[in-house]
Every structure is written in structure tokens, then in C-alpha cells.
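In: Predicted model, plus sequence, below.
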Amino acid sequence: MAVYVDDAVIAWRGQRWAHLMADTLDELHAFAARLGLPRRAFQDKTSGAHYDVTTDMRLQALALGAVGISRHRDRAQVRAVIAVAKAQGRGLAP
């Protein structure tokens, strides 16, 4: 079981953002709580269950043990993580 943070640093509201995802929703919520993210920040979407994190939070997540994944280098792994997040967002996975 793992928690992942991607390198999709998207500009929004004056900051750059990435996505925090996990193999299970329980892991995702527990890890997000360790980062200080409120549960209301959870994005339960059919495009993928995740939390948005700033680049500073991304670095903190990596320091806490999240696995960094790159849309540029780890394409197969990113697709697999996103597939799980999508299933979670549709209520099809734990």
C-alpha cells in the first residue's frame, strides 16, 4: 500500500498544485490528515479521488514517505495510480 504525489504542478490561484492519491481511500485520508489537510479538501471525482496539494505540501508529502510519480518518466505507473483513483471516485474501489 502506498500514497503517491504526482509532478503535475498546475498553476491555480497564484500557486502551483499537484495531486495526492493512494492505493486505498483510508490511506489517502490518513496521510492527508498528517499533512494537515481538512477532509473537506478531498476531491471525490470520477476523474480520480485525490487531494490537491501545493508544491510546498508536495515536498512535505515526499518527506513523510509519499512516492513521487512523474507523468513524464513513470507513465505506466501514473496510469495505474490514476486508474485506482478513478475507481475510488466512482465508488468501485476501497
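Out: Nice, thanks for sending it over. Only a predicted model underlies this, so the values are computations on that prediction, with no experimental measurement involved. Residues are numbered from 1 along each chain as shown.

In: C-alpha only now, for contacts and for neighbours.
Out: Will do.

In: Number of residues surrounding the nearest residue to Ala61 once chain neighbours are set aside?
Out: Closest residue to Ala61 apart from its sequence neighbours, by C-alpha to C-alpha, 6 or more residues apart in numbering: Leu35 at 6.9 Å. Per other C-alpha atoms under 10 Å, the neighbour tally for Leu35 reads 15.

In: What distance do you get for Leu35 to Arg79?
Out: To Arg79, Leu35 is 24 Å away according to C-alpha to C-alpha, to the nearest Å.

In: structure B:
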Amino acid sequence: MTVLIDQPIWPAHDTVWAHIVSDASLSELHEFAASAGVPRRSFDLDHYDVPARLWTELVERGAQPVSVREFVRRLEASGLRVPQRDR
């Protein structure tokens, strides 16, 4: 299992956000998020939105930091990507 995390560069709600995904399965992603205390309501079809304040903790828990480009490439390769138009 590899949980990936991009950089917290997405502004909203007075902070910036990162995303976490799994390159293997949604169940692994949900398990990782739950173990880190990320609420299920943060899940958006193929990823979790996570505030910048959690970034270091998630990396310490095993999330692999990658560039946004790598993040999207690996999510698409996993077959778990939900295209924007389907959202």
C-alpha cells in the first residue's frame, strides 16, 4: 500500500489544503485516513482533502509526499481516479 500526499497549495476556508490518495484501493485509503483521525466527511470520491496543519503528521504516519503532477499520474494509473466531469 502506498498513500500519496500532494503539497498543501489549494486555498479554501482560510487555510490551504493537500490531498491524500491510495495507489491501490479505496479501503486502504479509508483505513489510513481513519487511523490518522481524518474525518470521513473529508472524502471526495477518490481522495481526502486534508488541511495543511495535518501534512507533517500524515507524512510521519507514512504518506509519501509527491508533486501534484506525480499525484495525479499515480492516481490515474491506479484506476481509482474519478474524472472531474463525473463529480
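Out: Ah, there it is. All of these numbers come straight from a predicted model, not from anything done at the bench.

In: care to give me the TM-score?
Out: TM-score for the superposed chains, counting by TM-score structural alignment, normalised by the length of the second structure: 0.79, backed by 80 aligned residues with a C-alpha RMSD of 1.7 Å.

In: how close does the residue nearest to Ala61 of the first structure sit to Tyr51 of the first structure?
Out: 11 Å.

In: Same question for Asp6 of the first structure.
Out: Applying C-alpha to C-alpha to Asp6 of the first structure and Tyr51 of the first structure gives a distance of 11 Å.

In: okay, these two: which has more neighbours?
Out: Higher neighbour count among Asp6 of the first structure and Tyr51: Tyr51, with 24 against 21, using other C-alpha under 10 Å.

In: Which helix or strand contains the more buried one?
Out: strand 50-54 (DSSP states H and E).

In: quick check: that strand aligns to which part of the second structure?
Out: With TM-score structural alignment applied, strand 50-54 of the first structure matches the range 47-51 in the second structure.

In: Aligned to Ile9 of the second structure, what sits in the first structure?
Out: By TM-score structural alignment, Ile9 of the second structure lines up with Val9.

In: what's the longest strand in the second structure?
Out: Looking across the second structure with DSSP state E, the single longest strand is strand 15-22.

In: hmm, who's touching that one?
Out: 1-11, 28-29, 46-52, 55, 63, 75 (C-alpha atoms under 8 Å, 6 or more residues apart in numbering).

In: Those residues, buried ones only, as a PyMOL selection?
Out: A single PyMOL command selects the buried members of these (16 or more other C-alpha atoms under 10 Å):
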select buried, resi 3+4+5+6+7+8+28+29+46+47+48+49+50+51+52+55+63+75
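
In: My guess is Tyr48 of the second structure contacts Ser42. True?
Out: Yes - using C-alpha atoms under 8 Å, Tyr48 of the second structure is in contact with Ser42, at 5.2 Å.

In: Run through the strands of the second structure in chain order.
Out: Using DSSP E, strands in the second structure cover 3-5, 10-12, 15-22, 48-51, 64-65.

In: Average separation of the second one from the aligned part of the first structure, please.
Out: Looking back up the chat, that one is strand 10-12 of the second structure. When the first structure is superposed, strand 10-12 of the second structure averages 0.7 Å from its matched positions, counting by mean C-alpha distance after the TM-score superposition for the first structure.
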